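Asker: pasting the structure only:
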């Protein structure tokens, strides 16, 4: 009976394990700075040691309607120490930003607001990118990946083909800086 159940479980799980293998070439999509996901992740591990795992990044989310937000996450010695959020509306007339909502979190308050990008460290960002945003069918999605000049990932995502507006799944960093 155990053998029978094991075979059934294996049959049900096999398509899921194979599907990520099918999309593994997606991890080799190369950005403008010449790095693919695999190279960038390797470079990240080297750079984070050199900079004592201390950095700040800002994720920018922008809609075609002019609504947007920026979430800045600061990591010191491998620990998220703050998250700052600002939602805004861009003026169609002059391009100015009207701030609609904002907050700053630190310490135990980190994650207490639902708006904004989660308070992820870069290791979690690489995990999300490699397991979620790039693991889609490239026949039905356009893939996006880019890095800084030194190889740190700043863009990861996809857009389903034939999608109208605001279909990007993933993240785009407007800023990345080392803190040490």
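Answerer: On my side now, so go ahead. A quick note: this is a predicted structure, and the numbers were derived from the prediction, not measured.
Asker: from now on I want contacts and neighbour counts done on CA atoms only, so please keep to that.
Answerer: Noted.
Asker: in this protein, which helix has the most residues?
Answerer: Counting residues, the longest helix found in the chain (DSSP state H) is helix 2-22.
Asker: return the list of helices and strands in contact with the helix or strand containing residue 144.
Answerer: Under the criterion of DSSP states H and E, residue 144 resides in strand 141-147. The contact analysis (3 or more Cα pairs under 8 Å, 6 or more residues apart in numbering; DSSP states H and E) places strand 141-147 against strand 153-160.
Asker: check which element follows the strand it packs on along the chain.
Answerer: strand 169-178.
Asker: what helices or strands is that next one leaning on?
Answerer: Secondary-structure packing of strand 169-178 (3+ Cα pairs under 8 Å, 6+ apart): strand 55-62, strand 153-160.
Asker: in addition, the following structure is provided for comparison:
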């Protein structure tokens, strides 16, 4: 009887843990998506690029393309797709759009660009490689942080899609089963309140 009691006492903590509810809002979907990502990572030799999108109600929208080779971010490309409601043309910014933006933003914005040592075109679109990763965003902002998809999934699991009071949590897997949206919005906030990531595309580097 004593041995039986000892065994039961040892099993109780494990039984308790197994009955605990997950902190994840979308636990099953997350696990399925993570499995898909692991297969993608193996088939691509952990070399791929993904595009993160962002938007503001103030007439701004942008994309950040991050290139990963053998599990390491080696390149970050940023570009506005709209700035002050001026849309990026299919063939790139022209003097017409640049003049329109400067007219809307005013002299103070133009002077700040000069102080920062960059042109408007360099503000609207820029690229970092391994030699200067993380150095340009201090001047132009908005770009997605330098992260691999492993880090994206880790943040989703530990922060972005955990259950929260007074917050709406989002999780979607429209990139062939991999994360397309993961994050949350607290309260009734309307602009710039999304904590997480929106991924437009994930593709292996062939």
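Answerer: Here it is on my side, so go on. Fair warning: this is a prediction, and the values are worked out from it, not measured in the lab.
Asker: superposed, what's their TM-score?
Answerer: TM-score for the superposed chains, counting by TM-score structural alignment, normalised by the length of the first structure: 0.73, backed by 152 aligned residues with a Cα RMSD of 2.4 Å.
Asker: the first structure: which residue goes with residue 64 of the second structure?
Answerer: Matched across to the first structure, residue 64 of the second structure falls on residue 71, judged by TM-score structural alignment.
Asker: please name the nearest non-neighbouring residue to that match.
Answerer: Spatially, and ignoring its direct neighbours in sequence, residue 71 of the first structure is nearest to residue 85 (4.5 Å; Cα to Cα, 6 or more residues apart in numbering).
Asker: do residue 184 of the second structure as well
Answerer: Nearest residue to residue 184 of the second structure in three dimensions, chain neighbours excluded: residue 169, at 4.2 Å (Cα to Cα, 6+ apart).
Asker: quick one: what's aligned to the one you found in the first structure?
Answerer: In the first structure, residue 169 of the second structure lines up with residue 143, judged by TM-score structural alignment.
Asker: circling back to that earlier point, count of neighbours near the residue nearest to residue 184 of the second structure?
Answerer: When neighbours are counted by other Cα atoms under 10 Å, residue 169 of the second structure registers 23.
Asker: ok, now residue 88 of the first structure?
Answerer: 18.
Asker: residue 118 of the first structure reaches residue 111, doesn't it?
Answerer: Yes: assessed by Cα atoms under 8 Å, residue 118 of the first structure is found in contact with residue 111 at 7.1 Å.
Asker: quick one on the thing from earlier: and the residue nearest to residue 71 of the first structure, what's its match in the second structure?
Answerer: Alignment note (TM-score structural alignment): residue 85 of the first structure maps to residue 78 of the second structure.
Asker: could you do residue 170 of the first structure as well?
Answerer: That one, residue 170 of the first structure, aligns with residue 196 by TM-score structural alignment.
Asker: for its match, give me its contacts.
Answerer: For residue 196 of the second structure, the contacting residues are 156, 160, 181-184, by Cα atoms under 8 Å, 6 or more residues apart in numbering.
Asker: got these as CSV, with distance to residue 53 of the second structure and neighbour count columns?
Answerer: Output for the contacts of residue 196 of the second structure, formatted as CSV (distance: Cα to Cα, whole Å; neighbours: other Cα atoms under 10 Å):
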residue, distance to residue 53 of the second structure, neighbour count
156, 16, 21
160, 16, 26
181, 10, 22
182, 12, 26
183, 13, 21
184, 16, 22
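Asker: test my guess that the residue nearest to residue 71 of the first structure contacts residue 99.
Answerer: No: at 10.5 Å, residue 85 of the first structure and residue 99 do not qualify as touching, with contact defined as Cα under 8 Å.
Asker: okay, those two: which has more neighbours?
Answerer: More crowded of residue 85 of the first structure and residue 99, by other Cα under 10 Å: residue 85, with 20 against 14.
Asker: next, the more buried one: secondary structure please.
Answerer: Residue 85 of the first structure carries the three-state label strand when classified by DSSP: H, G, I helix; E, B strand; the rest coil.
Asker: run a quick neighbour tally on the closest residue to residue 72 of the second structure other than its chain neighbours.
Answerer: Leaving out its chain neighbours, the residue that sits closest to residue 72 of the second structure by Cα to Cα, 6+ apart is residue 148, at 6.9 Å. Residues near residue 148 of the second structure, counting by other Cα under 10 Å, number 21.
Asker: what do we get in the first structure for residue 148 of the second structure?
Answerer: Using TM-score structural alignment, residue 148 of the second structure lines up with residue 121 in the first structure.
Asker: look up how far residue 17 of the first structure lies from that match.
Answerer: Residue 121 of the first structure is 26 Å from residue 17 of the first structure, where distance means Cα to Cα, to the nearest Å.
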